Every structure is written in C-alpha cells, then in structure tokens.
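1. compute the structure for the input listed below.
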Amino acid sequence: MTNERAIIAIPMGDAAGIGPEITVKSLAKQEIYDACKPLIVGDAKIIEKAIEVTDVKLSVRIVTSPAEGKYEFGTVDVLDLNNIDLSTWEAGQVSAQCGQASFEYIKKSVELAKAGEVAALATTPINKESLKAANVPYIGHTEMLEDLGNTPDPLTMFQVHDLRIFFLTRHVSVKEAIDQMTKERVRDYLNRCDKALQRLGLENRKLAVAGLNPHSGENGLFGREELDEIAPGVEAARADGIDAHGPVPADSVFFQALHGKYDAVLSLYHDQGHIAAKMTDFHRTISITNGLPFLRTSVDHGTAFDIAWKNIASSVSMEECIKLAATYAPKFTADSI
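-> Okay, the predicted model is just below:
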C-alpha cells in the first residue's frame, strides 16, 4: 500500500446553497491536505466568492485535469466548468442554472473517477427543486450515481466515529418497510453489507441486525416479525458464510457497535438507523454509497438555503466527509458488488 495522498474530487454542489462555503472552509484546514489531494469540481467564480464571504486565506488555481493540481495548502485547485452566470445568480434561491450546474459537477467527477484520475468523490449538497427546475431527470445524488455508475440499487452506509450502519429499507412508510422485511431480503442485504465492508478494507467482518419490536419481540410476545422473517434471514446469511448476528434489540445494538462489538449494524428502517447515527454525532455522520465502481462519501445534510452565503454554516461534516474518503480510498477495491 502506498502512502501517496489520494486525489479526492469535491463536486461543488448547488451554487446557491452552502456547498461552496463549507468546501472552502474545509480546505482552509491543513489536516485536509495532510490526508489527501482535494480537487474542487465547480465554478471558479463561485469558489472565489465563497472565499471572500468566509474570509478564509485561500487562493484559487484553475486546472484542466487532476494531474495539473499542485494540492498545496493555501491554494485550492479548481477544475472550472464555468457554468454559473453571476448576473442572474442569487444566493439561497431555487435556480435552474444552479440545478443544471450541480448535475454537471457530479457528472464530471464521476467521469474522472471511472477513468482513474481521482480516487474518490466527496459530495456536497444539491437541491431537488433546482434539479427539477432544470429538468434534470434525477431527484438526488443516489439516483444520479446509480445511473452514471451503472449500479442498480446502490447500498447506503452511514459512518459516525466507529459506528457503521446499513439500511434494509429506504424512504417508505413504516408499514411498507415492515412488509419488505422478508428473510430473503435480510439474507441478501447481509451478503451485500459484508461485501461492501470487504471493499472498504475490513477483515473478519462481524455484522448485527437490529430488532424491530421491543426486545426483539420477546419470542413472539410483541410480534412475530423476528421469528418468522428476520431471524431466519440471519440464519440463511450465516449459512452463506456471513458472520451475522441477531436480531439484537435496537435499544442496545447501536451502542454495542459503536464500542466495537460489531463492525456494522443492519438497520431495518430509515429512522431507526438515522436517529442512532445522528444522536451519536449529528455533524460527523457521513454517508457512503456502496456498490459503485468508485468510492463516494457525502455529507448528510441539505443545501440550507436559509443560511447560505451568510458565513454561518459549519464545515465539520464536510471535513469529515473528505477525511473519510481519504481514509478508505487506499483500501477500496473497485470490483462490482
């Protein structure tokens, strides 16, 4: 393994939101440059404006390829797509031009990653309404990356400190989520989670599945989902060679994983895992999209139009996002999940 710093592409996000601010605030930290070679993919005019608003001591250096970057602290290397018209740009507003531009930053970053010119993507917030205004045919990053990376059903993992959380179900009602908790799905996801951790460089992977009902159902006293679907799914995964455990009561499993008993937890529904991660450390909860042919980390917050361009937004999440990409990049294997 080489000690060479990895090049991390940072698509600037929606130019009207907090993405440019938190990016330049992050790159004003020496520790980011100690960890990696950060490359902004965006609009140089907006980055210069963000530097002015945040009053960080940085200068912009425009490059046409990652290989041209100097990656020296104090200078930000920007692959300039020059796609924002400042005469019509407005801070904190839904905008078709910003929606279109944010998609172009992602598209270019993915092209660089697929070509091996950057080691990973660390993405900033984009805005669904701006994407819609631009007639971009995606509602968010996941859908873009699924298409651009030719990866159906990518797998999301949260990491906060040493706690890693996968999600069996996504944005559906709790009732629908329960209907999706089949033994076949649990088995499939445990296999996918194990493979995702392997791609990130983890060995001897130990996975837990959170319980659904209080005390994981108390052997059927509080519901049969654990007995009929979840536990059989865990056993099927164990038969596949996965070191899977559970269902473990949800009121303790996340704490146990945070303190090293498990390498990751499979959360059964959206809020179960989100609450655990964000109560552990809201600003340092980072999302990793697994299954892509490249590594991608992301902040877990939005464009925050209400505070954008006021030098209010914290860059902690963005800093953690970049550092996590730098941590996993040397270990990441790009084979298909």
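
2. contacts and neighbour counts: CA atoms only from here.
-> Fine.

3. for the chain, what spans make up the strands?
-> For the chain, applying DSSP state E gives strands covering 6-11, 36-42, 59-63, 75-80, 120-123, 155-160, 163-167, 207-210, 244-248, 264-267, 286-290, 295-299.

4. what's the angle from the second one to strand 75-80?
-> Using axes from the mean of the first three to the mean of the last three CA atoms, to 10 degrees, one finds that strand 36-42 and strand 75-80 are set 40 degrees apart in direction.

5. packing partners for strand 36-42?
-> Contact partners of strand 36-42 among helices and strands, from 3 or more CA pairs under 8 Å, 6 or more residues apart in numbering; DSSP states H and E: strand 6-11, strand 75-80, helix 96-114.

6. to check against the first, give me the structure of this:
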Amino acid sequence: MATMKFKFTIQGYQTDAVNSVVKVFSGQPFQDKVSYRRDAGSQDDDRTLFNWQQSDEELFMGFANAPVSLSETQLLHNIREVQKGSNIKESSSLAGHMGACSLDVEMETGTGKTYVYIKTMFELNKQYGWSKFIVVVPSIAIREGVQKSFQMMQDHFMELYGKKARFFVYNSKNLTDIDQFSSSADLSVMIINVQAFNARGKDARRIRMELDEFGSRRPIDVIQANRPIVILDEPQKMGGKKTQESLKEFNPLFTLNYSATHKEHHDLVYVLDALDAYQMKLVKKIEVKGFDIKNLRGTDGYLFLENIVISPKKPPMARLEFEIRYEKSINRETRIVGVDDDLYALSKETAVYSF
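-> From the prediction side, this is the model:
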C-alpha cells in the first residue's frame, strides 16, 4: 500500500519570516558540535549491549549550543536593521526577557506559523551550527499538533537540508529521551506543554527531582546544560509570573515567540497581520469595524482613540475621547463603546458615530 506524502510549497512570506530571525545573528560564527562532558548519572558505567564499544569520551560526551558571541550592541543593531527593512518600529533597547535576546514573530492564524519556526531551526543550524531546541506549547492538544507537523514535514526538510530533526515529546516517565537529546550531535528538538513543568502534581514536579531511575540526576539540570533555543508557540497563553520563571529554568540561549496576538512585547522582527494575510489571499476574509461621522465639520471637532479595553468576559471596547471646539473653549468627553454601539456626542452640532 502506497504511503501518502504531502507536498509543501515554499511561500515567500514564510521565507521572509525565517530570514527575519536568522539575520538578527548576522556576524555570529558557525560553531558545530560544541562538546561538554555530560553528567551520565550515579552509575559508574552506562555501557549496554548496544554501546559497549564506545570509549569513555564517547559515552559521556554531550553537545550544547555554542554561546551567542555577539554583544548586546551588535544584536540591537541587527534587530534594528531587520525592523527597518520590514517597516517595523525600531527597538530602543534590547529586550531582557530570557537569554541573549527575545524575538517576537507575529503571524496571523492559518499562515503556517509552525512551518516557519521549524524551518527557522534548520536555518539557524545551517548558518550558525545551533542544534538544540525546545518548543513550548500551552496545551496537550497543540503539543500533539506540533508533533504531527514534525512528522509530516520530515521528508520536506530532508530534501531542503539533507537532514532530519530528531524530535520527541517530553514525558517524565521516559527520561532516556533527555539523555539522547543531550548526547546527540544532530538537530534535536524537545516538545513540551507548559503543564508538564509548571502544573502541580507529582508528574510535573519530576522534572526538578533527583530520580533514582535517572542516575540520581534532575532532568532539568541535564536539559539546562544544552543551552537550548526556546521557542514559545502562542506565548500569550503562557502568561503569569510563575510560568515565566519556570521557563527561565531551561537556561535558554535566546527565545523566539510566535503568535498572532502577542500579549507581552519584546523585539518584534516580523509582522504578518490580518490585513496582510487577506491582501495576500492567505485567508478568506477579515472583518473590519469602521464608523461614519455626520453633522460635524472637521475643523470643529476631533475624535481620539485613547485605548482598547480588553476583558475576558466580553468583546473588546474602545475608549474614545471626543473634542469639540466652541467659540472660546474646548469641550472634551470620553466614552467607552463596543462594536455594536452608537456614539452621540453632546454638542451644538450633534455628531453621530455608527460602528
């Protein structure tokens, strides 16, 4: 029975999103297979039937990401160059989130965000030699979807880069995967949902426990030694001080944040918003709310959008300030309106705003 294969078309905007991250590290030297002697546990010897021919050096060898050699000044310069090229407001300083930098990539839902960050891994590996990545997701359902994406895209990236990524889903009861993650010199990816290290309960706590079956080691210590690049998929769903502190325990080299709706903002390097996606025919439709102004001359009054009011219990609201100029004074009033409200400004000439 023939196996069905998916054909992936390389999209220009996806390549742009990948390059926007890769260019941030322009000037970083290529360093492949940065080795360290890894902690193999309390056992004197980990040789088995399958690795009995390995020397001590091979048996205890681990491979970590090389450090970012660029200074903060160089990184900020590169970020600003990327932002200038993409018409994004330039960062005034380097975001001190986690690791050497924290980059935001904004992509509308349905435009291939997962594909983009997987390809970004391959490009960072090709250009700079970095090979250890962790993908953090907000739920088990998304975790399963990401794992499926890696499986479906294996052959595609093999054709492009001549290699496959070794990937696994973190499981506190299958800790040999973490040892293989550390000892492999290949491009390696750990996929983990936030509950696996941030929730209460014995299974979640195991990542920070010295485990007999893991050679009296703590899994988090073994992970940290690799200086992984941490990719946050939908970071706005992973808010909270506790979660952010827990993420820092991975000891990330730097952090990449992928979302359509960032809640916390760092250094933005790529934007594909809803309007862009619609104009590029990547989504079928978008809905834009506007308003009409009646009975008001433009020289007599002004409308200002102060801010958008967000609530988990109701749709977004707009806080508007309406300014009307009288003969010798200016009258201002503020209203909070929703998308289905009409705003009537109190004035000599009534202005009607229909959303």
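
7. just the TM-score for the two chains, thanks.
-> After superposition, the two chains reach a TM-score (TM-score structural alignment, normalised by the length of the first structure) of 0.27; 143 aligned residues with a CA RMSD of 6.4 Å.

8. need the helices and strands packed on strand 36-42 of the first structure in JSON lines with distance to residue 207 of the first structure and mean neighbour count, can you?
-> Conversion of those to JSON lines gives the following (distance: least, CA to CA, whole Å; neighbours: other CA atoms under 10 Å):
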{"stretch": "strand 6-11", "distance to residue 207 of the first structure": "29", "mean neighbour count": "28"}
{"stretch": "strand 75-80", "distance to residue 207 of the first structure": "40", "mean neighbour count": "24"}
{"stretch": "helix 96-114", "distance to residue 207 of the first structure": "29", "mean neighbour count": "22"}
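
9. wait, which of those is closest to residue 297 of the first structure?
-> strand 6-11 (9.9 Å; CA to CA).

10. ok so, going back, any idea which of the helices and strands packed on strand 36-42 of the first structure gets closest to residue 48 of the first structure?
-> Residue 48 of the first structure lies closest to strand 75-80 among these, at 9.9 Å (CA to CA).

11. coming back round to it: a markdown table for the helices and strands packed on strand 36-42 of the first structure, including distance to residue 129 of the first structure?
-> Rendered in a markdown table, the data for these read as follows (distance: least, CA to CA, whole Å):
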| stretch | distance to residue 129 of the first structure |
| --- | --- |
| strand 6-11 | 18 |
| strand 75-80 | 24 |
| helix 96-114 | 8 |
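
12. out of these, which gets nearest to residue 191 of the first structure?
-> Closest approach to residue 191 of the first structure among those is made by helix 96-114 (24.9 Å; CA to CA).

13. circling back: mind checking which of the strands of the first structure is nearest residue 324 of the first structure?
-> Distances from residue 324 of the first structure to each of the strands of the first structure were compared by CA to CA, and the smallest falls on strand 295-299, at 7.3 Å.

14. check which helices and strands that closest one sits against.
-> Under the contact rule (3+ CA pairs under 8 Å, 6+ apart), strand 295-299 of the first structure is packed against strand 120-123, strand 286-290, helix 316-328.

15. what about the strands in the stretch 151-300 of the second structure?
-> Chain-ordered strands for the stretch 151-300 of the second structure, with DSSP state E, counting those that start in this stretch as the definition, fall at 166-169, 188-193, 229-233, 255-259, 267-272, 292-294.

16. thought residue 37 of the second structure was touching residue 62?
-> Yes. The pair residue 37 of the second structure and residue 62 passes the contact test of CA atoms under 8 Å, sitting 5.8 Å apart.

17. before we move on, back to that, for the strands of the first structure, which one sits closest to residue 232 of the first structure?
-> The closest of these to residue 232 of the first structure is strand 244-248. By CA to CA, the value is 9.8 Å.

18. what packs against the closest one?
-> Secondary structure elements in contact with strand 244-248 of the first structure, counted by 3+ CA pairs under 8 Å, 6+ apart, are strand 207-210, helix 231-239.

19. switch the cut-off to 10 Å
-> Applying 3 or more CA pairs under 10 Å, 6 or more residues apart in numbering; DSSP states H and E, we find strand 244-248 of the first structure packed against helix 183-199, strand 207-210, helix 231-239, helix 250-258, strand 264-267.

20. pipe the ones you listed into a markdown table and attach mean neighbour count and distance to residue 281 of the first structure per row.
-> Converted to a markdown table, those look like this (neighbours: other CA atoms under 10 Å; distance: least, CA to CA, whole Å):
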| stretch | mean neighbour count | distance to residue 281 of the first structure |
| --- | --- | --- |
| helix 183-199 | 21 | 21 |
| strand 207-210 | 27 | 20 |
| helix 231-239 | 21 | 29 |
| helix 250-258 | 19 | 11 |
| strand 264-267 | 28 | 16 |
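
21. kindly reformat the ones you listed as TSV containing distance to residue 277 of the first structure.
-> Supplementary listing: those in TSV, determined by distance: least, CA to CA, whole Å:
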stretch	distance to residue 277 of the first structure
helix 183-199	17
strand 207-210	14
helix 231-239	23
helix 250-258	8
strand 264-267	11
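
22. please name whichever of these is nearest to residue 319 of the first structure.
-> For these, distance to residue 319 of the first structure was read as CA to CA. The smallest value, 20.7 Å, belongs to helix 250-258.

23. got a list of what residue 117 of the second structure touches?
-> Residue 117 of the second structure sits next to 14, 17-18, 21, 105, 123, 135, 231-233, 256-258 when contact means CA atoms under 10 Å, 6 or more residues apart in numbering.

24. which of residue 37 and residue 62 of the second structure has more neighbours?
-> When neighbours are counted by other CA atoms under 10 Å, residue 37 of the second structure and residue 62 differ, and residue 62 comes out ahead with 25 against 14.
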